[in-house]
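Asker: quick check, what structure comes out for this input:
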Amino acid sequence: MTDYDVLRVFCGANTGYGNELAVVRKGSTLPDPEERQALAAELGFSETVFVDDPERGVIDIYTPTVRLPFAGHPCVGTAWLLDVPELVTPAGVVGTRLDGEFTWIEARPEWAPPRTLRQYASAAEVEALPVPSPGEWIYAWAWEDEAAGRVRARAFRGRTDERGAGRSGGAGARTGGIEEDEATGAAALLLTARLGRALNITQGRGSQLLTAPQPEGWVEVGGRVVLER
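Answerer: Okay, the predicted model is just below:
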């Protein structure tokens, strides 16, 4: 069996919650894309990262069903694990930095897959939402404190088109798909770009994502990372 680490990314203040991630540090042991896809499906995490060059930060990201050019929580988790100044993904070069208990990445909104960002009137309304019927990928959000930039969010996958059944924290998994993501860096990046301001997002059961717009259309996304095993 290929060796891999398991991380939780975007943990809460007590290091609970967060979205699980598998990282294969020696990606060279499994160079074939079909074999990588098969392992990602076997492991069943929302994403699995293969590190092709740990010094340069070259990585390859897979869900259980597809290869991704970029994804938020895999980049944050791998940046923490490798402690490198940047990650090289098929979408582009992702800047990284460590700042105390938080690990940050800098990426572009256009690298993120399309998401429906749906605003609700209150955090309580977001928390009470049932898992919707299969359909569009929805990032449901509401202001908890608009002046302070505090947001309550939940992410509903809707379709069974990207990740397959897996271990992402949430309400459970449909056959072939995840109903709800516990923490979604790419969606947080899109919301930050739309609102044009720094955000402190509580997503899922209690994960925390911090964001900040940067010059020339870049966005930073940061969070806590814990080594699970």
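
Asker: C-alpha from now on. contacts and neighbour counts both.
Answerer: Will do.

Asker: what's near enough to touch the residue most central in space within the chain?
Answerer: For the chain, the residue nearest the mean C-alpha position is H73 (2.8 Å; Cα atoms, centre = their mean). With contact set as Cα atoms under 8 Å, 6 or more residues apart in numbering, H73 has these partners: 9-10, 19, 21, 183-186.

Asker: who's in contact with stretch 220-229?
Answerer: Against stretch 220-229 from outside (Cα under 8 Å, 6+ apart): 5-12, 15, 18, 72, 76-77, 80, 101-107, 185, 188-189, 208-214.

Asker: which stretches of this structure form helices?
Answerer: In the chain, helices defined by DSSP state H lie at 33-43, 72-82, 123-127, 185-195, listed in chain order.

Asker: and the first one, what does it pack onto?
Answerer: Pointing back at helix 33-43 there. Under the contact criterion of 3 or more Cα pairs under 8 Å, 6 or more residues apart in numbering; DSSP states H and E, helix 33-43 touches strand 58-62.

Asker: ok, residues contacting the strand it packs on?
Answerer: By Cα under 8 Å, 6+ apart, strand 58-62 touches 36-37, 40, 47-53, 67-71, 74, 87-90.

Asker: that one: how far from the chain's middle?
Answerer: Chain-centre distance of strand 58-62: 13 Å, with Cα atoms, centre = their mean, to the nearest Å.

Asker: angle of that strand against helix 33-43?
Answerer: Put simply, strand 58-62 runs at 60 degrees to helix 33-43, going by axes from the mean of the first three to the mean of the last three Cα atoms, to 10 degrees.

Asker: now strand 58-62 against helix 72-82, angle please.
Answerer: Between strand 58-62 and helix 72-82, the angle comes out at 140 degrees (the same axes, to 10 degrees).

Asker: picking up where we left off before, report the buried members of the contacts of stretch 220-229.
Answerer: Buried subset of the contacts of stretch 220-229 (neighbour count, 16 or more other Cα atoms under 10 Å): 6-12, 15, 18, 72, 76-77, 80, 102-107, 185, 188-189, 208-214.

Asker: second chain to compare with the first, below:
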Amino acid sequence: MTDYDVLRVFCGPNGGHGNALGVVRDGSVLPGRSDRQALAAELGFSETVFVDDPERGAIDIYTPTLRLPFAGHPCVGTAWLLDVPELRTPAGVVGARLDGEFSWIEARAEWAPPRTLRRHATPAEVDALDVPPPGEWIYAWAWEDEAAGRIRARAFPGRGDGIDEDEATGAAAILLTEQLGRALNITQGKGSQILTAPQPHGWVEIGGRVFLERQALTAPRGRQA
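Answerer: Prediction:
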């Protein structure tokens, strides 16, 4: 049995929605990559984080099928949980800060995995999209209010791992912010909120609300936690 926390990251203004994240605070209980990958698959979250050094902010991130050098919503959530000034990921050092109800990180767009950023004419078009077949990782978006930087978005990982749609995805929001070159207020999924802002020298800041959903133990093998 393994202790882990379940967070919701990028919650809406009323505290609802957000993308679920599993965090194993004591990564030493599962030091091997194969064991971590198996647990991430068992838990079934879009990402699960293993904390290898809470004081230094050293973390290791997994989807149900692969290890990631960096991911946005896991970093935002884990930075909030550990309350540290930075996180150490395989991609690089991620700056972190808390500002009122928002947890912020600062990262580089080149750390984000490739995404297909697909613009649509209206938010209604984005809302009407069906989940595409496995293949491309698609971030579908449209302007809600271009002057105000407000965007409607949905994310389709296309990995075939049971995560047909991500409720809130930081890495894709970082890529979109770099492409558009401006601060964004993104409503994604069923009502999650992501805030971003480009920073000097190729950095992008991204933030959102984080809530601790529950603390739990892994279920016996073969059962969902």
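
Asker: keep only those of the contacts of H73 of the first structure that are in strands.
Answerer: 9-10, 19, 21 (DSSP state E).

Asker: between these, which sits nearest G177 of the first structure?
Answerer: Proximity of these to G177 of the first structure (Cα to Cα) peaks at N19, which lies at 15.6 Å.

Asker: now D5 of the second structure, nearest residue through space, not along the chain?
Answerer: Among residues not flanking D5 of the second structure along the chain, Q215 sits closest, at 4.5 Å (Cα to Cα, 6 or more residues apart in numbering).

Asker: if you could redo that for A71 of the first structure, that was the one I meant.
Answerer: Spatial nearest neighbour of A71 of the first structure, chain neighbours left out: A186 (6.0 Å); criterion: Cα to Cα, 6+ apart.

Asker: quick one, what contacts the one you found?
Answerer: For A186 of the first structure, the contacting residues are 71-73, 109, 112-113, by Cα under 8 Å, 6+ apart.

Asker: and with 7 Å instead?
Answerer: With contact set as Cα atoms under 7 Å, 6 or more residues apart in numbering, A186 of the first structure has these partners: 71-72, 112.

Asker: now which residue in the second structure aligns to it?
Answerer: Matched to the second structure by TM-score structural alignment, A186 of the first structure sits across from A171.

Asker: pretty sure V84 of the first structure is touching D53, no?
Answerer: No. Using Cα atoms under 7 Å, V84 of the first structure is not in contact with D53, being 10.9 Å away.

Asker: tell me how far W137 of the second structure lies from P113 of the second structure.
Answerer: The spacing between W137 of the second structure and P113 of the second structure, counted by Cα to Cα, to the nearest Å, is 9 Å.

Asker: more neighbours, the two?
Answerer: W137 (18 against 14; other Cα atoms under 10 Å).

Asker: doesn't P157 make contact with the more buried one?
Answerer: Yes. Between W137 of the second structure and P157 there is a contact under Cα under 7 Å: 4.4 Å.

Asker: what ranges does the second structure have for its strands?
Answerer: Under the criterion DSSP E, the second structure contains strands at 3-11, 19-24, 48-53, 58-62, 67-68, 86-88, 93-99, 102-108, 116-119, 138-145, 150-156, 184-188, 192-198, 203-217.

Asker: export these to a markdown table and tack on distance to V131 of the second structure?
Answerer: Listed next are the strands of the second structure as a markdown table, based on distance: least, Cα to Cα, whole Å:
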| stretch | distance to V131 of the second structure |
| --- | --- |
| strand 3-11 | 21 |
| strand 19-24 | 17 |
| strand 48-53 | 23 |
| strand 58-62 | 23 |
| strand 67-68 | 23 |
| strand 86-88 | 33 |
| strand 93-99 | 32 |
| strand 102-108 | 28 |
| strand 116-119 | 14 |
| strand 138-145 | 10 |
| strand 150-156 | 7 |
| strand 184-188 | 15 |
| strand 192-198 | 18 |
| strand 203-217 | 25 |
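
Asker: quick one: closest of the ones you listed to G162 of the second structure.
Answerer: Among the strands of the second structure, strand 150-156 comes nearest to G162 of the second structure, with 11.0 Å by Cα to Cα.

Asker: what sits up against the closest one?
Answerer: Residues from elsewhere that reach strand 150-156 of the second structure (Cα under 7 Å, 6+ apart): 123, 126, 131, 137-145, 164-166, 184-189.

Asker: in the first structure, what residue corresponds to G191 of the second structure?
Answerer: Checking TM-score structural alignment: G191 of the second structure goes with G206.

Asker: its match against N14, yeah?
Answerer: No. Using Cα under 7 Å as the test, G206 of the first structure is too far from N14 to be in contact (9.8 Å).

Asker: ok, now which ones touch F70 of the second structure?
Answerer: Taking Cα under 7 Å, 6+ apart as the test, what F70 of the second structure contacts is 89-91, 111-112.

Asker: of these, which is the nearest to R25 of the second structure?
Answerer: Taking Cα to Cα as the measure, R25 of the second structure sits nearest to T89 out of the contacts of F70 of the second structure, at 15.0 Å.

Asker: and the gap between the closest one and L82 of the second structure?
Answerer: Taking Cα to Cα, one finds T89 of the second structure at 14 Å from L82 of the second structure.

Asker: same question, V76 of the second structure
Answerer: According to Cα to Cα, V76 of the second structure and L82 of the second structure sit 10 Å apart.

Asker: now do A38 of the second structure
Answerer: A38 of the second structure is 24 Å from L82 of the second structure, where distance means Cα to Cα.

Asker: ok, I163 of the second structure next?
Answerer: I163 of the second structure is 26 Å from L82 of the second structure, by Cα to Cα.

Asker: if we can go back for a sec, with neighbour numbers in mind, choose between G206 and N14 of the first structure.
Answerer: The residue with more neighbours, out of G206 of the first structure and N14, is G206; 21 against 9, by other Cα under 10 Å.

Asker: hang on, the earlier thing: hey, which of the strands of the second structure is tucked in deepest?
Answerer: Of all these, strand 19-24 carries the top mean neighbour count, a mean of 26, counting by mean count of other Cα atoms under 10 Å.
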